[in-house]
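# No letters, just coordinates:
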């Protein structure tokens, strides 16, 4: 038992996510010595997670520092504590205005101890897909509470570390479970299960310890995971707790989430949202292709019917120069933000890759996620758009030797044209016609 709790404290608490979660910022506290603390800003809320704290830690000051940073972003804050943390921490959180939630059982199992259970003949296990996603979300919303809501799990973006399994009977989804591989640790974390079905446990263990390289599970099969953790509210989910304890899990401690709410209004969405296999992404690509007659080709140029007004430049002047490339990206990001009213989102598309929707005023700054927009077409078609297609950029990776950049929409040209002339030189075309 002590060995399992030590592994949990060492590897999971205060763990810095890798890869970073989409639209989130993960920060260390530079004033805290001798312990690992991660403060995560999601834009919609924030979370503090840390390992055991040294006895000399100034707990009121530590709590106040984190709370003040969340307050600066108008983010509600969640602070996870454990039964073996110093009692003074809960007192410091209470004094700072945090409200404690229900106590949850923290469980750890060795993957080798998890039983293998086959589903009934009329059911089968499979990876969640686009067809079943809506039913899975309904099941997740109507069950729990889960260690981490499925909505947050999905908002983290497409990553091989995050997987969702479903139990299906024909076209009907009977149950779902989602889990995360904690890269760099021996752990798989069971984030949620809509019904206490033992079939999920064996399947998670199989994927995490299989010697076979499976296309969508290759990160799992290479990780050599040995342990699985879970959290259960015993009052709300007694059947799930009973299943886990009967399947080889051991309770190593308890956890409690303390919540603080700022005076300001939190943002309704993260600053960045990944768009991959979903209707919004498909719709945007379809409308862009139909409106601009997008025709990808390495030999036929310019790749789109350039609209009026638009200006197109060769990007040869900045190719291979990291400083000038960074200046080009910085200039275009500022111009894009200045071209749309506050609250309007923009879209960054990458042909045959994952796209992103983002708030241009909530990215790229201090304690903000990286800016997702790219301008220089570095081997791919990079496209930045307003949702209604009234303005944007189109980067062609092969035209004119090292690529071209078309900027369209009067608002964006007003903001960007002078800087682009300075960085890239004279335009090649205006409104799709050769520039004189």
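It's in. Everything numeric here is computed off the predicted structure, so don't read it as measured data.
# okay, CA-based contacts and neighbour counts for the rest of this
Will do.
# Quote the end-to-end distance of stretch 50-58.
15 Å (Cα to Cα, to the nearest Å).
# list the buried ones in it?
50-53 (16 or more other Cα atoms under 10 Å).
# for stretch 227-246, same thing?
Buried residues in stretch 227-246 (16+ other Cα under 10 Å): 227-233, 237, 240-241, 244.
# now stretch 93-112
So stretch 93-112, judged by 16+ other Cα under 10 Å, has buried residues 93-94, 98-100, 103-111.
# then this one, side by side with the first:
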């Protein structure tokens, strides 16, 4: 059993420390000191590390440069913060016009222990896919779940599968030919981790065991790919389920978003 401190250390070293080398082809990145500035088909994303050595003034200037860069592009940008980052980071982001979105819980589990035989409910079939038409169907389902245009997701999944075909597994859950849920396993090359992404489910199909079955199926694939750990940025809805399955809470993560419309 790993302690909380052990898991946090390995997360920061392997997961946070490997972002630049595992991006899909449609993403581009550039370092600005301790900040990795990333452009994607959807919006900008920023990842930072080792901010403790910056003065408040230096941190404010770093935030402003990020905001100004995406302002010129007319795009929104998300700074992905963690609960164990320097304590004044949220306040400095807020002063620069960034606003917080929903905080998620970072949980980590042992892949071998999570690779159970959990099955989906009667009438639901889970299968792995690499077909672009399925990625489009997944994007349509996600758009329905979140009430936003998620059409960009199809290209993102296609790019990931093209970039690292041996490290990505996309699972689709169907009932009567309809996509009711989908989730994907993303291996983090050079690490012992696989990330569990997706898992959104149509409202009428929630609470029936689909999410649990998708976790188990992806854990089985992770074990076959020699992944030791699984990590999830879990919502309030999925975090309790994952912790009951054996995941451990490690930290929290909150996206702070600046938009040219605000």
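Here it is on my side, so go on. Here the structure is a predicted model, which is why all the values come from computation and not from measurement.
# Just the closest of the buried residues of stretch 50-58 of structure 1 to residue 433 of structure 1, please.
The closest of the buried residues of stretch 50-58 of structure 1 to residue 433 of structure 1 turns out to be residue 50 (Cα to Cα; 58.9 Å).
# Residue in structure 2 paired with the closest one?
Using TM-score structural alignment, the partner of residue 50 of structure 1 in structure 2 is residue 48.
# how close does the aligned partner of residue 12 of structure 2 in structure 1 get to residue 252 of structure 1?
By TM-score structural alignment, residue 12 of structure 2 lines up with residue 9 in structure 1. According to Cα to Cα, residue 9 of structure 1 stands 10 Å off from residue 252 of structure 1.
# neighbour-wise, which of those two wins?
residue 252 (19 against 15; other Cα atoms under 10 Å).
# on average, how far is the host helix or strand of the more buried one from the matching bit in structure 2?
Using DSSP states H and E, residue 252 of structure 1 falls within strand 250-260. Superposed on structure 2, strand 250-260 of structure 1 shows a mean distance of 1.1 Å to its aligned residues (mean Cα distance after the TM-score superposition for structure 1).
# mind checking the SS state of the residue lying farthest from the centre of structure 2?
Taking Cα atoms, centre = their mean, the residue of structure 2 most remote from its mean C-alpha position is residue 57, at 30.4 Å. The three-state label given to residue 57 of structure 2 by DSSP: H, G, I helix; E, B strand; the rest coil is helix.
# Mind jotting down where the strands sit in the stretch 151-262 of structure 2?
Secondary structure of the stretch 151-262 of structure 2 by DSSP state E, counting those that start in this stretch: the strands cover 168-175, 178-187, 193-201, 229-234, 248-258.
# elements contacting the last one?
In terms of contacts (3 or more Cα pairs under 8 Å, 6 or more residues apart in numbering; DSSP states H and E), strand 248-258 of structure 2 is packed against helix 4-10, strand 77-82, strand 99-100, strand 104-110.
# Where in structure 1 does it align, residue-wise?
Counting by TM-score structural alignment, strand 248-258 of structure 2 corresponds to residues 250-260.
# Compute the inter-axis angle for the strand holding residue 252 of structure 1 and strand 227-232.
Calculated by axes from the mean of the first three to the mean of the last three Cα atoms, to 10 degrees, strand 250-260 of structure 1 forms an angle of 50 degrees with strand 227-232.
# which helix is the longest one in structure 1?
Assignment by DSSP state H gives helix 322-338 as the longest helix of structure 1.
# Show me what it is packed up against.
So helix 322-338 of structure 1, by 3+ Cα pairs under 8 Å, 6+ apart, packs with helix 410-424.
# name the helices or strands packed onto the following helix or strand past the helix it packs on?
The first helix or strand that comes after helix 410-424 of structure 1 along the chain, using DSSP H and E, is strand 429-430. Packing contacts for strand 429-430 of structure 1, counted by 3+ Cα pairs under 8 Å, 6+ apart, involve strand 310-314.
# tell me, the strand it packs on lands on which residues of structure 2?
Using TM-score structural alignment, strand 310-314 of structure 1 finds no match anywhere in structure 2.
# ditto for stretch 395-414 of structure 1
So stretch 395-414 of structure 1 sits over no part of structure 2, by TM-score structural alignment.
# Compute the first-to-last residue distance for that stretch.
Start-to-end, stretch 395-414 of structure 1 (Cα to Cα) is 19 Å.
# again with stretch 204-223 of structure 1
With Cα to Cα, one end of stretch 204-223 of structure 1 sits 13 Å from the other.
# Could you pull up the residues touching the match of residue 50 of structure 1?
34-36, 80-81 (Cα atoms under 8 Å, 6 or more residues apart in numbering).
# Compile these into a markdown table and extend it with columns for neighbour count and distance to residue 179 of structure 2.
Formatted as a markdown table, those follow (neighbours: other Cα atoms under 10 Å; distance: Cα to Cα, whole Å):
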| residue | neighbour count | distance to residue 179 of structure 2 |
| --- | --- | --- |
| 34 | 16 | 41 |
| 35 | 18 | 38 |
| 36 | 18 | 35 |
| 80 | 15 | 30 |
| 81 | 21 | 32 |
